Structure formats: C-alpha cells, structure tokens
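Output the structure for:
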Amino acid sequence: MRKEEKSGQIFDLTILRRIYGFLTPYRGRFWMLVFLIMMMALVVPLNPLLIRHTIDTYIFAGDYNGLSVMLLIMIGVLLVQGFLQFITAYMAGWLGQTVIRDIRVQLYEKILMLRLKFFDDTPIGRLVTRTVSDIETLNDVFSEGLASIAGDILQLTLIIGVMFYTDWRLSLISLSTIPFMLVSTYIFKEYIKKSFTEVRMAVANLNSFVQEHITGMNIVQIFNAEKLEYEKFVKINKEHRGANIRSIWAYSVYYPVADVISAAGTGLIVWYGSREILHETLTLGTLTAFIMFINLFFRPIRMLADRFNTLQMGIVSTERILKLLDSEEYVANNGHFEADNLQGNVRFENVWFAYNEEEYVLKDISFEVKQGETIALVGATGAGKSSTINLLSRFYEINKGKIFIDNVDLQDYELKSLRSKIGVVLQDVFLFSDTIENNITLGDKTITREKIIEAAKLVGAHEFIDRLPEGYDYNVMERGASLSVGQRQLISFVRALVHDPKIIVLDEATSSVDTETEEMIQNAIAKLMKGRTAIVIAHRLSTIQNAHKILVLDKGEIKESGTHETLLERNGWYAQLHKMQYKEFAS
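Next up, the predicted model:
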C-alpha cells in the first residue's frame, strides 16, 4: 500500500487544526451550526417526556382539555425539531460546499505553480482524484463529521441522564445491550475503515488508467492493443467493484445486527416494564417513554460509527490534499528584476542539469547568443536540446552553473515577467477545447482581435482560420482535434507572436508540417526574428543554415559550434549529420 494511501488517525490534532483552518472565513457560521445542533440535541429527549406526562396525567384521567393542550405542545416541539433539522442540514451542506470550493481553488492554484518535474513523476489521474474525489470526501467532514459527532454525543449524554433521572432500573436494563452494540460498532468501524481506504486507492487507480489511456487512444489503436487495454481496464474495474462490495457487505451486516441489538433492548424493557405495571410499581407512560428513549439512544450510536468513518476518511483525504498544498515542488519566485526592458542577450555558463540526481543530461554547457541573433541546437534524440531551452524559461532548475539574460542571473528575474518575454513554439502543439482566439490569447484581454489577425497574416494562418465556420470563434475541440497538424502548428506561432516576446524558442517547430507550410513559416520567421533573439531546435538542417551560430550536442555535451559553412569545412559531427540527412532526402 502506498504511503499516501494509509489511514490516518481520527484525532490527529495537527490535521484537525488544518481542517479548522479552512473554516476560518466562516467561523461564525460554523459555530452557529454547532449551536443549532446542540439545540436539536436538547429538543430530542423532550418528546418521550411529554408523551409520558400525557399518558400518566391526562389520558388515564380522561382530561381531554389537558390532552388537547399537550397535543399542541408536542406538535410545537415537533415543528421546532423539524425546523432545526432543516436549518442544520442546509447550513452543514452550505458550509461543506463553500469550504471545498475554496480548497479546490487553492489546490488548483497550487497545481498551476508546480514545476514540470512534479508532473513528470505524478500521474495526472491521481491529481484529478485529489482535486475532485478527495475534496468531495472532505465535504462530508464538514457536512456530517465534526459538528454532527458533537451533537450525537451530547444527545446520548442527555438521553442517558434523563433515563436515569426517570427510572434507574429501566435505565440499567435498557443499557444492558450496550456492550454488544459497542463491540459490533468497533468491529464495523475497523472493517469499513480498511475497505474505504481500498475504495480510495481503487478510485485513484481507475482515474489514472482512464485518463492516461483516453489521452493515448491513438497509440492504443495504432498498435491494435484494444483487447489488451480492455482486459487491463476490466481487471482494474473489478478491483474497484470488489472494494466497494466489501464496504457494502460491512453495512449490510452491521445495520441488521444493530437493529437486532436495539430490538433486544426494547424487548427487555417491555418484558420488565409490563411486569412492573402489573405490580403497579411502574406507569404505562414511563414504559412508553423508555421504549422511545431506547430508539433515540441506539440511533446516534449507529450514526456515530458512520460519522467516525466519515471523519477518518476525511482525515486521510486531508492528508493527501495537504501533502499537495504543502509540496515544495514549485519554482521559487524570489526574483525582483522585471523583464519589461529585456533585450535578449542570453548566456549559459558551465550549466549542468539532471532530471534525476547525478544522471546529467547536460554537462558543462556554455554558449552565448546576443540580441537579435539566432542560435541553432542540433543533435540526435536525447542529446539535450529540449532540456537546454526548458532551462531558459525555468521550467526546470539547473544543478550547477549559471544562466544570464542581459547579464542578470535568471533566478533574479520575477518569474511571470521573465516568461512573458519568452515565446515558445513546441513540436507537440497543445490546444485547449476552446475558440481559436482564446487559444491564442490564453485569456489575456489586452490582446485585441486586430493584433491576432495581424500576427495570423504574418505566419500565413489567417486564410485557413477565415475559412472555418466561425472564424476566430471556431472551437477547435479537445487538443485541437478538429484541425490538422500543420494548422495547429500555425496557431501556436500566432500564439507566441501576439505576446510580443523578446526571445523566440522554436523546438522542432516545423518538423510536423509539409514543405509548403514550412516554407511559409520560414518566410514569416525571417521577418519576425528581426530584433529578437532566437533559439531554434531542428532536425531539418536546411532550416537553420542562416543561423548566426550552430551548436552540435551529443549526450549532453557541446561537440562543435560555429556557422553552417564553418562546421561543414571542419568535416566533424555537424558534417556527418548533414551527410546522413542529405542521403535520407536523396533516397
């Protein structure tokens, strides 16, 4: 069992304090809810006492006037009790939904700030479980947990006190079945705690599997793996079903057992009370009241077991949520330099970087590119090209060395300001299920439609966008599924350009488009790079022949650097890559 899936302790004061901390903006409503629950606990024992008084004082005496008055009083008490039940249920539900809304927003804000390495190591489905299912479980803590448990305990205490005050002998007989109820409740609580933990694990695994395989459905179908993946899903779904059935089985056993024990207590009261009535040492009103008391007494006990399990699962979910909220896996944003006047001079000095400790993918990388220049990174897959540009936007932190922009250490820049000046176009273009305009602006209201159209015309995207049914308001569907690869690539260019970056990063930006589209993009790039620093990664060496400098990377090291002509003359690494690619195109 994963460490994060283990059950927490119900009375973990640290976790309970953190849970209460979520209630800080709504403390007034929370304590009002507690007060109303306490009031309801005080009202509940009144009904048996009123019925006892009515039977013994008015019914046997034939006092219809008194009986009518008592009936009105009992109706009033029932109305008050009903109102209190309504208002407490509504307030508990409102409080729970409001708090989890706040927590979900806080959690999603945290996720947005996490560094990419965190997402490399964490299944997305598990994050979905934290953001949706675990927070819903926490809702039960506020709506059915803390305050309700306090109300149930108070109600039990009051009922026991009233019972002993009314008749201590009947009270002892009534409570004689309590040990059996407590034992069965404890066994149920322990079993259901284990089964609930299994359910949470099964839900997380199911979410992870479904999210991952729906996202990669094209790979599944390309390799005819539908049957294999179906069998995996059936197995995971079977585990989910089994975990839920085990919890259902526990409830199916516990509640009938609890009802039998409650009925046994009632039977003992009726047997003993009837005998005492025959001996005229007990009144019928008192016996009737005790029958009602025993039902009122056992109901909170049954509910307490469920509420404690709810609280326990809430503690487990809270631990997971807090682990994510407290995660230090984020890029420290301690810089104070604003990038408003960024020129675009980039310098790497002896940079070492590893995704995993000591497994360096970049080794002692040093280079410089001045404002307005274009530098190209080439090399085989895994050479470290993409890692180099990921460091520039601080998606990952370097292990050793320094990176400077305009002679300012990269870490001294305010992160949002820095990234606003770096435009990135990736090989694998991601588009959200939204309009083309929103995919370009990403919600930036300062970018006008006119600016979008201007940038689209420059890269040659305006013509195809204008032909779409709703133009720039056309919904591209999830991941841009309704567009071709080339169209998605062109939109990503527009997205990068409308933000007016000082540094442009192109990661295999033209590798997924046809020759005609590539030529159009290259012409647009030539115009747009003027005055901007460009870092280009490309397999097609023909697209970077005009770069001011080309770096040849292999296994994280710079093997060669120079212009296209210079590197060809050296007849080294670059020349070999050029010859190999020339043969590929010639064949």
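
When you work out contacts or count neighbours from here on, use the C-alpha atoms and nothing else.
OK.

got a list of contacts for stretch 62-81?
For stretch 62-81, the surrounding residues in contact (Cα atoms under 8 Å, 6 or more residues apart in numbering) are 40, 43-44, 46-47, 50, 54, 58-59.

just the buried members of the residues you listed?
Burial by neighbour count, 16 or more other Cα atoms under 10 Å: within these this picks out 40, 43-44, 46-47, 50, 54, 58.

State the pair within those residues that is farthest apart.
The distance between the two most remote of the buried ones among the contacts of stretch 62-81 (Cα to Cα) is 26.9 Å, for 40 and 58.

Please generate a structure for the following sequence too, so the two can be compared:
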Amino acid sequence: MSTEKRLYQYALTSKKTIIIALILLSVSVAAALTGPFIAKTIIDEHISSIDEAWYQTESGSQAVSYYGTYYTRAGNLPESEQTGEPIYVQQNGLDFYVTSDSLPDGEKRYQDGTLQVSNADGTFEAQADALSADQVMAFYQPEIRPILMLLGLYLALILGSSFFQYGQRYLLQKSANRIIQRIRTDAFNHLSSLPVRFFDHLPAGKIVSRVTNDTEAIRELYMTVLANFFSSAIYIIGVYIALFLLDVRLGLITLVLLPILFIWMKLYRKFSVGYNRNIRSKVSEINAAMNENIQGMPIIQAFNREKQLNGEFEKLNKEHYGFQTKMLRLNSLTSHNLTGVLRNLVFVALIVVVMGSVGGGWASFLTLGIIYAFVDYVNRLFEPVNQIVNQLANLEQARVSGDRVFELMDKEGTSVDDSTMERPKGEVLFDNVSFAYKEDEYVLNHLSFKANPGETVALVGHTGSGKSSIMNLLFRFYDCQKGDILIDGVSTKDLSPQAIREHMGIVLQEPYLFTGTIASNIAMENPKVSREEIEKAVDLVGGTELFSYLPNGLDEEVQEKGNTLSSGQRQLISFARALVANPAILVLDEATSSIDTETEGLIQKGMESLKSGRTTFIIAHRLSTIQDADQILVLNRGEIVEQGNHDELMKQNGSYAQMYRLQKNEAS
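Presented below is the predicted three-dimensional model:
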C-alpha cells in the first residue's frame, strides 16, 4: 500500500472532526468571498449609479430636491413610474453637472454652460448646470443608508468568517495531533513486536529519529500542510465560483492557472523527493552518531578521540547542509517569484480584454464594480496559491518521513499474544539444536542437553562459545534453524513468546534500569506487585541494609540507566526484579561479574532463595560461583565438549579443570 493511502487511512480515524472542520471552512470561505460582491454592489448600484436617469417624483426617502423639484434615480423606481423627461448627473473629475440629455463616455470638457464629450465616434454636447458640493451630497444622500447597511453586512461577514476560521483551524489541528498520536503509538507498539535481531543491525539513534523526528514531520503534514491545502483548495474553488458568477468569460481567462499549477507541482515533486529523502536520511545518521557519542563519551575522552569524532560529525553535518542548500535553491525558484509572475500575467490578460471595450466588444459591458471585484478575487486567488507553494517543501518532507516510518512499521514482527500458559515445572530440553545469526554461519551445532525441574545448569566457555546464544533461544529472541527446544515436553515454537517469558526471569551482567524509583524498577510498573513483595524480594537478595543508606530508601529516584547508583546496587535491583517476577526458569547472565566481593557476598546469601524451586541457568566466568551447580556445560565453538557437575569435571581433568585451577591460582 502506498504511503499516501496509509496516511489517508490514518486521516479517516478522525474523519468526523475533519468533516466538521471542512464544513466550518466552507462557511468561512463563503463569508469571506462575499466581500468583493458587496463592494461591487456599492460601486455599481450606489456610487457609480448616480449618473443614471433621474425622474421627477413626489417627495420621499429616495427623492432628491433640485431647485424645488423632487427627482428619484431610475434604479430606485419601478419602470411604470419612470415618466417625463429625466435629468442626468455627469461627472468630470471632481466636478458634477446636471444635463437634460444623456452623454456617452469619453473625454469631457465644460465651458460656458455646455458640457462636451469627445470619443472615437465624435463630439457630443449638452446644456449643463454645475452642481455645488451641497447639491452633490444631496444627490448621494439616498445612497448613504444602503451603503452603511452593506458595510455593516460586510463587517458581520468578516466577524463570522473569523469565528468559523478559528473553529476549523482548531478542529483540523486537534485531529492532526490525534492522528500523529495514533501513528506514534502504532510505531512504538510495532517496535516492541520486532525480533531482537532487528535491533542488532540498526543503531538506536536511527530508530529514535524515525519515531520522533519523522513522525513530527508527518504531524506537520496533517496540522499545517493538509490544513493549508484543504483551506486553499476550498478557497480556490470559492474564488472560481465567484469569478464565474461575476462574469463567465473572465472566469474562463483565469482557468489557465490550473494546468500551470498542476504541472508546477509535478515538476517540483520530481526534483524535491530525492533531496528530502537524503535530508531525512542524514538527520537520522546525525541522531545515530549523537546517540553513540553521548553514550560513549567517557571512552572517547579517555582515548583522546574528540578531534577524530568531531571530524566525522562535521562530515555528516556538511553533507546534510549540502542537501539542504539544494532544497533551498529549488524552493527559491518555485516560490513567490513564480506566483508573482502568474498573477501579473492574469492582470495583463485583463488589461488586454478591457482594451477590447474601445472597439465595442463584450468587455464594453464590464462595469467599474465588476473590474474591481475581479482584481480583488484574482489577488485573493493567489493567496491560497502562495500557501500551497510554500507548503510543497513540507509536503514532500512529510511524504519522505511517512515512507521511513511505514518502512519501519512494515518490518515483520511478532504480534503480542495475550494467551497464557500454566506455570511450567521447569524441564528444559535442547534436542539437537543448531542455530545461526547469519545464514550458514552456525554458532550452535547439534546441541543437546536436558535440565530437570529445579536444577541449576551452568554454562562456561570462552567468549563466542555460544553461551548467550543458548539464552537467546530459550527466551525466543531467536528461533533455531534445526532441532527443537522443549519446555515440559512442549516445543517453544508452539508457544507464544509472551506466554513463555511470563514464567522466565533474567539477570544480566549490565542491568538496565528505567527512569523512576528503585521500587518501580523492581516491580517493572506491574500493578499486581505489592509493596510487601518488593521489600521481601530486596530482603531475600540481601539489599535491605544497602538501600537503607539512601535518603529515600526504595523510593529513591533512579536517573537514566541508574547512573547515580553503584554497580552493586544496580545488580541487586536486577536480582530483586527477577525474584518478584517469581519465574519458573531463571537465567543469570554473568550476574555477579561486575560486583565487588563484599556485595557478592550479600547476594550469595540470597542466591539459594532465588534459585529455590526454579530451573536456573547460570552463565559464569567466575567458576567459583558455580561449584554447587547440578550440571556444568563446557562449550567450545557451539558444541558441548564437557558435561557434569564440578567434582565430575575436575576428575576428568579437562578444559574445565584447567580453567578452574588457573582462576584459583590467579585469585591466590
């Protein structure tokens, strides 16, 4: 499915709000576009119309007294009452005259009581009386009230348009925030379902960039870009309707703009999509570099690598700047300059048409009000055109960002399964298991062993021997290519990963703590875990005294990754976390390797409680910590080379015995 369709589907989740906003927008546009029609009416029917025929009538609200006789303009009289010889008010610059004959348009001159008009058809003249300022105002007096009423209507429409404009902006932006909230939630939820191998190959900074920066660009699409496109499209449609109502032929002249705008947008997209894709990619790379450098700042400074990394970052920054500059050039070429040229071309076409009035063409019927309204509407037409042009760059950025976010969401994941399973007894069987992270590069080869319920199985071996891979398979972070893994006789492939992990616990060499308190980290925000259970778990792992020295005890705030706590405190929290989960199968992955001897002594006291009634797997380099294990598996290149308990392996005098003696000598 294309990015556009998926963005459209997300928009449909707020369709009611958007429809209401578009209705308000339509009302607002209709109210705003009534203004030029009101101006046209004022000009043609109440200002310019003073030169109509005036007929002698009785006194009244529309009548004007001229030398003791009342006259009413033809526009204010029914045809049946338009009798007798009319008089005419002629304007020449700022001067006004009354004549008994109607004169055509042309160059006017007044001399000795005669008004002459010259045009292409000849010279015309009529007897005329000059009007004083008071007399001119008297002739305009009947028009003041309707003009004020129309201006009041115009003011009311402006206020109404502003109110509806506010409503549509609020609703569109509200729906945009709601839509982007759904996209971010879906993206984050999908990340939780992705296999661990996905995160092995993509830096965290790039993933964060897609969920934050790219979704923010999509938010701009819904909040600003589409809002402007919707309002501009409706505004343009409204302007064209008004232009055709004003004069069909003038409306047809402006239709030429539509294909020009369409071609313009197609060409812009052709060139901009590549630039925007590169820009978003570089932003992602910059975020990844920033994340990596911040995480590793102690190592960077310890090895004096600041200048080298500054150079690498500057290279990324320079590449990003280069693409931004290319995008800026494109936007500069296709922004206000082009819209200004198009507007001027329309006005040139209008001038050419109006010049046709000299020859008596259809343009001769254009009134001053129509020309004013047309110019006003054309100016209004280019306001939304400018808005569309200004948002083209943001539109393409949002499209590219949408591609990146949906590309992430299209990665095949495992849906979170709410199914549950009974607490297993803890029997674990690896049956001829072979596993490879990369195709045909096996790290485990035909591995077979069995852990009985409640047993402690220790895994030892050199780095890369396959110890952690066994744990990854047990937790179903990965699935083996050959063989099978069974828990209580049931293949793990027939069980959902979530159901399996509900009964498993793990303690890592480097425990990961989340922002919150010590207590919330132990409970992992599980509301089912009570305070008493947390305190009991801490006591069992020997941490009560150690945490009592903190000002707030178990309610002490934990900063990012627990950097304010010692390594021993962090590991104790990890042990208590595993104990609170009450797992049937427990994995201790180098759990005591980063702890000092005193803290290890505290933990060892609670280890028996932690392992009691559980099948426990221990990955250890300190062989002194696994002497009481029921089974010890010695691994080498993904194969079990020795197997037995401590005494049995020491009697074999093989690899295990050699490693044990070496460590014992080092300790002594």
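
Quantify their similarity with the TM-score.
Once superposed, the chains reach a TM-score of 0.90 (TM-score structural alignment, normalised by the length of the first structure), with 572 aligned residues with a Cα RMSD of 2.7 Å.

Closest to residue 103 of the first structure out of the contacts of stretch 62-81 of the first structure?
residue 40 (29.5 Å).

Check the secondary structure at that closest one for me.
helix (DSSP: H, G, I helix; E, B strand; the rest coil).

Is it correct that it is in contact with residue 84?
Yes - Residue 40 of the first structure is within contact range of residue 84, at 6.1 Å (criterion: Cα atoms under 8 Å).

Next, the corresponding residue of the second structure for residue 159 of the first structure: secondary structure please.
Mapped onto the second structure by TM-score structural alignment, residue 159 of the first structure lines up with residue 239. Counting by three-state DSSP, the backbone at residue 239 of the second structure sits in helix.

need the contact list for residue 239 of the second structure.
With contact set as Cα under 8 Å, 6+ apart, residue 239 of the second structure has these partners: 33, 377, 380-381.

what's the spacing between the longest helix anywhere in the second structure and its chain's center?
In the second structure, with assignment by DSSP state H, the single longest helix is helix 133-193. Put simply, helix 133-193 of the second structure sits 25 Å off its chain's centre (Cα atoms, centre = their mean, to the nearest Å).

After it, which helix or strand is next?
Going down the chain from helix 133-193 of the second structure, the next helix or strand is helix 196-201, by DSSP states H and E.

counterpart of that next one in the first structure, which residues?
Using TM-score structural alignment, helix 196-201 of the second structure pairs with 116-121 in the first structure.

The matching stretch: average distance to aligned residues in the second structure?
By mean Cα distance after the TM-score superposition for the first structure, the fitted stretch 116-121 of the first structure averages 1.0 Å away from its aligned residues in the second structure.

Give me the contact list for that stretch.
Contacts with stretch 116-121 of the first structure, where a contact means Cα under 8 Å, 6+ apart, come from 329, 355, 395-396.

run the last query once more with 7 Å
Stretch 116-121 of the first structure is contacted by residues 329, 395-396 when judged by Cα atoms under 7 Å, 6 or more residues apart in numbering.

Which residue in the first structure aligns with residue 597 of the second structure?
Mapped onto the first structure by TM-score structural alignment, residue 597 of the second structure lines up with residue 515.

Quick check: its match vs residue 540 of the first structure, distance?
Residue 515 of the first structure is 11 Å from residue 540 of the first structure, where distance means Cα to Cα, to the nearest Å.

Between those two, tell me which one has more neighbours.
Neighbours were counted for residue 515 of the first structure and for residue 540 using other Cα atoms under 10 Å; residue 540 has more, 15 against 11.

Shouldn't residue 448 of the second structure be within a helix?
No - Residue 448 of the second structure is assigned strand when assessed by three-state DSSP, not a helix.

In this structure it contacts residue 470, no?
No - assessed by Cα atoms under 7 Å, residue 448 of the second structure is found out of contact with residue 470, at 11.0 Å.

So these two - more neighbours on which side?
Between residue 448 of the second structure and residue 470, residue 470 has the larger neighbour count (other Cα under 10 Å), namely 21 against 16.

What's the match for that one in the first structure?
Residue 470 of the second structure maps onto residue 388 in the first structure, by TM-score structural alignment.

show me where the stretch 351-500 of the first structure has strands.
Using DSSP state E, counting those that start in this stretch, the strands found in the stretch 351-500 of the first structure span residues 359-369, 374-378, 400-405, 408-409, 422-425.

Of those, which stretch is the most buried?
Ranked by mean neighbour count, the strands of the stretch 351-500 of the first structure are led by strand 374-378 with a mean of 25 (mean count of other Cα atoms under 10 Å).

mean per-residue distance, it to the second structure?
Following the fit onto the second structure, the mean deviation recorded for strand 374-378 of the first structure is 0.7 Å by mean Cα distance after the TM-score superposition for the first structure.

Which other helices and strands does that strand contact?
strand 533-537, strand 549-554 (3 or more Cα pairs under 7 Å, 6 or more residues apart in numbering; DSSP states H and E).

what's it aligned against in the second structure?
By TM-score structural alignment, strand 374-378 of the first structure lines up with residues 456-460 in the second structure.

Tell me the buried residues in the match of helix 196-201 of the second structure?
For stretch 116-121 of the first structure, by 16+ other Cα under 10 Å, it's residue 116.

Over to stretch 346-364 of the second structure?
Those would be 346-347, 350, 353-354, 363, for stretch 346-364 of the second structure by 16+ other Cα under 10 Å.

And the match of residue 470 of the second structure, how close does it get to residue 378 of the first structure?
Distance of residue 388 of the first structure to residue 378 of the first structure, computed by Cα to Cα: 11 Å.
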